[in-house]
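**Student:** Return a 3D structure for these sequence lines:
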Amino acid sequence: MPKIYPADLVVDQRETQIDVSRDQSRWISDQSRPHFITGTAVDVELPFTGNKLGFDIQPTTSNFNNPRAHVGDGIISFSITGTDLTPDRVKQEIDRAVNSINEHLGWLANDAKSYNASLESLAMQAIERRKEKLLKDKSLVAGLGFKMKERPGASPTFAAPSVRRNIRPTTAKPLASREPYKPEPILAGEDYEHILSVMENMVGVMEQSPGAFREIDEESLRTHFLVQLNGHFAGNATGETFNYEGKSDILIKVDGKNIFIGECKFWTGEKGYLETLDQVLSYLSWRDTKAAVLVFNRNKDFSGVLAKIDEASRSHPNFKKLVRKRSESSWTYLFGHKDDANREITITVQGYNVPERIKPRV
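**Tutor:** A predicted model of the protein is given here:
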């Protein structure tokens, strides 16, 4: 930001020719052309520091008295001319010009302060846009997708097909880092959506046959989903794409690491739901892992549970953004790894109402 030094300005005097054709106090026979007489010019040089480009910027606040001068290297030059100059008049003109320059510099300083305050946000937006583009480009070139071939004429029902999809993991480049480059597999978006649809259809079967699932627990739920998912997809060697570890996990593994994670949980409250998110995030292995969390509700206030699911998801410390609200009871979120910003996990949360257990008679 330029800064002027009025106390150090210097002046010089010289004769100059002044056009008085527009001077109403003089009688000029032909005012259509200039009429010059000899007058006096006082040349002023006002020193300044800072980048002179600042004088080329028009502040958002201005008036009709913009200062006019020549800006050189460290010097602002302007002249005061007249045919009857006096010391008082020259001093007034100099003071007026200096005050006008200072006023405009003050407005410019206010604009710069506001702009600088917004730079961090603007920079972060630009970085995020650049990051998204780079990730998209890398996926386009290097990530052909974790493609799983659907059997011809696959039906939306849950009968185990005789010919199942084949999975062919491919790789995507990670973000730049100091570590040696190692390709990592990704799960294609269309296959992720198909997995979600299989799980949604399975819930539809539960809703159509409530009696058969009234007494079901989380472990049994996992088994039902594993059967249906493996009926649609086939592994490269073992024939089993989906497997489990622990009590209720549904997993796809590549090179011993998870590329898809599924969780079936009954709603026990916000604390239990956040613990489920922590559990899913603890399985994050690749830089592009996808997951599904199916929340089953046996309470009566299903609308209240849905509101708490969305609110709790956004409150999680690793929450990044809502990618998409799929329906009134389903959301796709993006979460990050607490120790590595390059590692992200897409989690689709689906809420479902299921029949309440029948209480045994005493």
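**Student:** all contacts plus neighbour counts: C-alpha atoms, from now on.
**Tutor:** Fine.
**Student:** in which helix or strand would I find A123?
**Tutor:** Assigned by DSSP states H and E, A123 belongs to helix 87-142.
**Student:** and what of F335?
**Tutor:** strand 330-336.
**Student:** Which neighbouring elements make contact with whichever helix or strand comes after that strand?
**Tutor:** Later in the chain than strand 330-336, the nearest helix or strand by DSSP H and E is strand 344-353. When contacts are defined as 3 or more Cα pairs under 8 Å, 6 or more residues apart in numbering; DSSP states H and E, strand 344-353 sits against strand 288-297, strand 330-336.
**Student:** Just put the ones you listed in a markdown table and tack on distance to L140.
**Tutor:** Shown next, in a markdown table, are the helices and strands packed on strand 344-353 (distance: least, Cα to Cα, whole Å):
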| stretch | distance to L140 |
| --- | --- |
| strand 288-297 | 14 |
| strand 330-336 | 20 |
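**Student:** how about those strands, which one is nearest K265?
**Tutor:** Closest approach to K265 among those is made by strand 288-297 (5.1 Å; Cα to Cα).
**Student:** what's the angle between that closest one and strand 330-336?
**Tutor:** 140 degrees (axes from the mean of the first three to the mean of the last three Cα atoms, to 10 degrees).
**Student:** How about the helix or strand following strand 288-297, which residues are buried there?
**Tutor:** Proceeding N to C from strand 288-297, the next assigned helix or strand is helix 302-315, under DSSP H and E. Within helix 302-315, the residues that count as buried by 16 or more other Cα atoms under 10 Å are F302, V305, L306, I309, D310, A312, S313, R314.
**Student:** run this one through as well so I can compare:
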Amino acid sequence: MGGVTEVLFRQYDLHQILRATSAKVEGLVAQWGADAFLKASEHDLIDKLVEEGSVRCPQLLRDQAWMPEMAEVDIEVHDRFFGETATRRGLLFTLVVPFTGEKDVFYCRPSTWTSVVPQVQSLNTRELRLEVTGQFTDPTQLNKRFTEELDRIDQYLAWCREEIDRHNAALPTFVTGLVSARKQKLLDGRNLQSQIGFPIRRRPDASAYSIPVTRKTVSPHRLPRPGHGDGEPFAPEPALSDADYEAALQVLDAQRNALERTPSVAAGMDEETIRNLLLVSLNAQFKGTAAGELFNGDGKTDILIRERDRNVFIGECKVWDGPQTVTDALDQLLGYLVWRDTKAALLMFIRTKAVTATVQAATAAIEAHPNYKRRGTHDTDGRIDVVMHANGDLDREIKLAFLPFSLPHHATSRFAKAKR
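**Tutor:** Coordinates of the predicted model:
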């Protein structure tokens, strides 16, 4: 090569650099302000920290390589026989190769290496330059010089990529553990579990309804209250536990199956009647500490758990009438004064034959909503989970389960048949 100014893959030890990167992430978690940490969406927090700790190994874009015009330069030539050095005019050829990834990796030595390291004329954040000088008449010979050096660089990058990929793959688990540990430490430190509660327990006299719900004592999570800035202190607020949320959805799912299997009965029910039937099923399994019925109706469509004037669980019942039905239902749900990590369910009563197409259209409408953040844990024909954010606050997340009900439209009820 000619005019070499930079030697690659020698300056730093890649293993130590990756360890330092992990330590930096650990430091970020430890130094994050407590109130801001508790108020932040845990999912978004983990994503941000994983992104911060990830390393992007460079990849040469050899198919985009290009050459500027060749130039003439003075070349010093040493005559071994006479021991003299002479200056002659020669040709300078430059190859510019773009790359993706982080420039700093080019200066890191991987665990596997050789005594021959690649060299380049220059390197910036987007491309590297190779130069060859001499007297050339054969283009194949010149191409070989460039190719050999690129192959050497690619080999070192492959060795680096093996270590970087292992580092990146371990990050999500590593970061999740850090975030969970610090969050638990902060919550324990403020003694939330013993200070604030939203106690719920199963009815001891629950009817023997054939659904897979285990009767148990149910306790609440103590979760953070959203603030309007990092300077606002964190304050606790109750929320329905994930276990109780899942149990409630199982009750709704079982009742849906019963309705779908008895179309003649479902055909004679309007939206409010179905809502009331669902309330009966839910309250047969759950009981609040202050009242006999934990799940309450508000207006014609809502299924609510309310604690101290706030909605902790919201179930919205709607009859499908096009994608706007979904948008309106979500706007209504988000219009409530919700608390952090509120659980919600959108029960869509579908009285059309094209159930699959309707569910797809409804899902698309949910994902098109401006408050949509991401998909949740369930994605089946009978239940699609998503995460929404509260109006004006990305960190206040609402877990929403979309439950489609396939109900008959023109079926005759058994009551109508009896009159004939």
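**Student:** TM-score for these two?
**Tutor:** The TM-score (TM-score structural alignment, normalised by the length of the first structure) is 0.62; 278 aligned residues with a Cα RMSD of 4.4 Å.
**Student:** before we move on, the earlier item: closest one to V10 of the first structure out of the buried residues of helix 302-315 of the first structure, please.
**Tutor:** V10 of the first structure lies nearest to R314 out of the buried residues of helix 302-315 of the first structure, by Cα to Cα, at 64.0 Å.
**Student:** Please report the distance of the corresponding residue of the second structure for the closest one from N391 of the second structure.
**Tutor:** Under the alignment (TM-score structural alignment), R314 of the first structure pairs with E367 of the second structure. Distance, E367 of the second structure to N391 of the second structure, using Cα to Cα, to the nearest Å: 16 Å.
**Student:** what's the closest residue to S139 of the first structure other than its chain neighbours in contact with, if anything?
**Tutor:** Distances taken as Cα to Cα, 6 or more residues apart in numbering put A172 closest to S139 of the first structure, at 5.9 Å, once the chain neighbours are dropped. By Cα atoms under 8 Å, 6 or more residues apart in numbering, the residues touching A172 of the first structure are K138, S139, A142, G143, L144, P183, E184, P185, I186.
**Student:** now swap in N299 of the first structure and tell me
**Tutor:** N353, E356.
**Student:** which residue in the second structure lines up with it?
**Tutor:** Match for N299 of the first structure (TM-score structural alignment): T352.
**Student:** do the same with V354 of the first structure
**Tutor:** In the second structure, V354 of the first structure lands on L407 (TM-score structural alignment).
**Student:** Equivalent analysis for D278 of the first structure, please.
**Tutor:** Checking TM-score structural alignment: D278 of the first structure goes with D331.
**Student:** Same check on N243 of the first structure?
**Tutor:** Per TM-score structural alignment, N243 of the first structure is aligned with N296.
**Student:** Next, the contact list for its match, please.
**Tutor:** Going by Cα under 8 Å, 6+ apart, N296 of the second structure touches L279, D302, I303, L304, I305.
**Student:** run the last query once more with 6 Å
**Tutor:** I303, L304 (Cα atoms under 6 Å, 6 or more residues apart in numbering).
**Student:** measure it to F313 of the second structure for me?
**Tutor:** Relative to F313 of the second structure, and taking Cα to Cα, N296 of the second structure is found at 10 Å.
**Student:** How about R89 of the second structure?
**Tutor:** In terms of Cα to Cα, R89 of the second structure sits 82 Å off from F313 of the second structure.
**Student:** got it, and E237 of the second structure?
**Tutor:** On the measure of Cα to Cα, E237 of the second structure and F313 of the second structure end up 13 Å apart.
**Student:** surely F260 of the first structure meets A291?
**Tutor:** Yes - F260 of the first structure is within contact range of A291, at 5.3 Å (criterion: Cα atoms under 6 Å).
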